[in-house]
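Enquirer: Return atomic coordinates for the entry below.
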Amino acid sequence: MLDVRDRWPGSVLALTEVPPERIHRYGCAAVEPTGEEDVVRVTGLVEEPAPQNAPNRYALIGRHVLDPDVFIALERTPPGQGGENQPAAAPWEPAAGGTVHGVVFEDLRHDTGDRAGHLRTVSRQACQRPGLGPEFAT
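Expert: Next comes the predicted model:
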């Protein structure tokens, strides 16, 4: 992500493609191609859209390299759902010098945002741990 930030000024977000029935659990990025594999220009963000309202299936996965001016915009942005500060609700484009890019990751990712995801993550980690994995897996 830092390499992308070096090539494209502004902010950089980590994205992954999720099934349509799960997009409502994430911030969703509207994107356009840049000509670079796995790098897109983010043209808009929608917080937890219904599947029929999502611009695509690119979900924000909680990793950002932010232009410092984004924090000024975040201070002016009211809290979103659940009273949380939600970066997707901030006016990113003007705050980030006009550009926000996304890096699309396809590797295994652990989502601990709900109980089932948390348990899957803990189980995977326990199975891979030397000295515990074989015992835990039985």
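Enquirer: can we go C-alpha only for contacts and neighbour counts from here?
Expert: Will do.
Enquirer: Would you state the helices of this protein in chain order?
Expert: 2-7, 69-76, 92-95, 115-128, 133-137 (DSSP state H).
Enquirer: Proceed likewise with the subsequent sequence, for comparison:
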Amino acid sequence: MKVRKAVIPAAGLGTRFLPATKATAKEMLPIIDKPTIQYIVEEAIASGIEDILIVTGKGKRSIEDHFDTAPELEQNLLSKNKLEMLASVQESSNIKIHFIRQKQPLGLGDAILQAKAFVGNEPFVVLLGDDIVESEVPCVKQLINQYEHTQNSIIGVQTVPKEHTNRYGIINPQEEVTSHLFKVRGFVEKPKIEEAPSQLAILGRYLLTPAIFELLETQESGSGDEIQLTDAIDRLNKIEDVLAYDFAGKRYDVGDKFGFVDTTIRFALKHPEIKVQVQALINELAD
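Expert: The predicted structure follows:
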């Protein structure tokens, strides 16, 4: 079955970016001139996804507004012949996106469960907003390519430093089925560093079969007293094989302050309008 649908959870409180996120959705914080969530949506579209559901929460109305039309703004830009700027504004509204609210912040697993009716009986992808991936083939497309050969759920992973394994869901690999594709013994959410079964971390990209929903409906609270998607995936792996794919590409973590600044600088150095000035500033600061 073709993978047509994507779910983007965007209901988190964004506490690591307070006070900026007190009245602004974390997902709307910009990398230069584009909100982080737009990078995620663009990856889904570039991967051939046709329908996107964004799971929001209280205080996230700005996300819906961003992907809506803005007639007054567009007319103003048109009247001033600011056509490039107009195109950039219209780009975010020419996308088929649906929204649903997670009523209570019960964790990532609960957020995904809100998508059950939207997904139906189809495989689907999940993209987390804390991870921007730059790659020649979009990360989600890489997972879809693997699914077309295996018909199994595929989890995107990459190797992280051992001292960072307690920040992620970590896989316990059983064997390498084909190049970069692993059969998995189990999945552990944020293990103690000394107990991590590997350094292969789940990095914000999932392709799941709809069987995950029955498990999420009965999933008990786990790490952080939340319903963890990783725990449900571990149970799914006991029913049907869940594979892990070590995807190609540079992953940027925009979920914490340093990662956000690091990403902003790196993207600024490639931005056609400001890259020369930013490089000059870096050279000046390095002297």
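Enquirer: any idea which of the helices of structure 1 is most buried?
Expert: A comparison of these by mean neighbour count, using mean count of other CA atoms under 10 Å, puts helix 92-95 on top with a mean of 20.
Enquirer: Can you spell out which helices and strands pack onto that helix?
Expert: Helix 92-95 of structure 1 sits against helix 69-76, with contacts defined as 3 or more CA pairs under 8 Å, 6 or more residues apart in numbering; DSSP states H and E.
Enquirer: Relative to structure 2, which residues correspond to the helix it packs on?
Expert: Mapping helix 69-76 of structure 1 onto structure 2 (TM-score structural alignment) gives residues 211-218.
Enquirer: Distance-wise, check D107 of structure 1 relative to N85 of structure 1.
Expert: 27 Å (CA to CA, to the nearest Å).
Enquirer: if you count what's nearby, which of those two comes out ahead?
Expert: Neighbours were counted for D107 of structure 1 and for N85 using other CA atoms under 10 Å; N85 has more, 15 against 7.
Enquirer: if I look at the nearest residue to the more buried one once chain neighbours are set aside, how far off is A88 of structure 1?
Expert: The shortest distance from N85 of structure 1 to any non-neighbouring residue, by CA to CA, 6 or more residues apart in numbering, is to P79 (4.8 Å). Taking CA to CA as the measure, P79 of structure 1 falls 11 Å from A88 of structure 1.
Enquirer: Which one's more surrounded, the two?
Expert: Comparing P79 of structure 1 with A88 by neighbour count (other CA under 10 Å), the higher total belongs to A88, at 19 against 15.
Enquirer: can you give me the strands in structure 1?
Expert: Secondary structure of structure 1 (DSSP state E): strands located at 11-17, 27-33, 39-47, 58-65, 100-104.
Enquirer: which ones are touching the residue nearest to the spatial centre of structure 1?
Expert: Centroid-nearest residue in structure 1: L60, 1.8 Å away (criterion: CA atoms, centre = their mean). Applying CA atoms under 8 Å, 6 or more residues apart in numbering to L60 of structure 1 gives the contacts 13-16, 26-29.
Enquirer: Turn those residues into CSV, including distance to T43 of structure 1 and neighbour count.
Expert: Compiled in CSV, the contacts of L60 of structure 1 are given as follows (distance: CA to CA, whole Å; neighbours: other CA atoms under 10 Å):
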residue, distance to T43 of structure 1, neighbour count
L13, 12, 25
A14, 14, 19
L15, 13, 26
T16, 16, 19
Y26, 17, 20
G27, 13, 23
C28, 11, 28
A29, 7, 27
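Enquirer: farthest pair in those?
Expert: Greatest spacing in these, by CA to CA: L13 and Y26 (13.1 Å).
Enquirer: whereabouts in structure 1 does stretch 101-115 of structure 2 align?
Expert: On structure 1, no counterpart of stretch 101-115 of structure 2 exists by TM-score structural alignment.
Enquirer: meant to ask about stretch 84-91 of structure 2, not that
Expert: On structure 1, no counterpart of stretch 84-91 of structure 2 exists by TM-score structural alignment.
Enquirer: What are the buried residues along that stretch?
Expert: Neighbour counts using 16 or more other CA atoms under 10 Å place 86, 89-90 of stretch 84-91 of structure 2 among the buried residues.
Enquirer: From those residues, which land in helices?
Expert: Reading helices off the buried residues of stretch 84-91 of structure 2 with DSSP H, I get 86, 89-90.
Enquirer: Next, format these as a markdown table and append distance to P71 of structure 2.
Expert: Shown next, in a markdown table, are these (distance: CA to CA, whole Å):
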| residue | distance to P71 of structure 2 |
| --- | --- |
| L86 | 11 |
| V89 | 10 |
| Q90 | 10 |
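Enquirer: Just name the closest of the residues you listed to T150 of structure 2, please.
Expert: Taking CA to CA as the measure, T150 of structure 2 sits nearest to Q90 out of those, at 37.7 Å.
Enquirer: sorry, back to before: relative to A116 of structure 1, which of the strands of structure 1 is closest?
Expert: Nearest of the strands of structure 1 to A116 of structure 1, taken as CA to CA: strand 58-65 at 17.1 Å.
Enquirer: what about the closest one, how far off from structure 2?
Expert: Here the mean offset of strand 58-65 of structure 1 against structure 2 after fitting is 0.4 Å, by mean CA distance after the TM-score superposition for structure 1.
Enquirer: Look up how far R124 of structure 1 lies from A95 of structure 1.
Expert: Separation of A95 of structure 1 from R124 of structure 1 (CA to CA): 39 Å.
Enquirer: what do you get for L66 of structure 1?
Expert: Counting by CA to CA, the separation of L66 of structure 1 from R124 of structure 1 is 31 Å.
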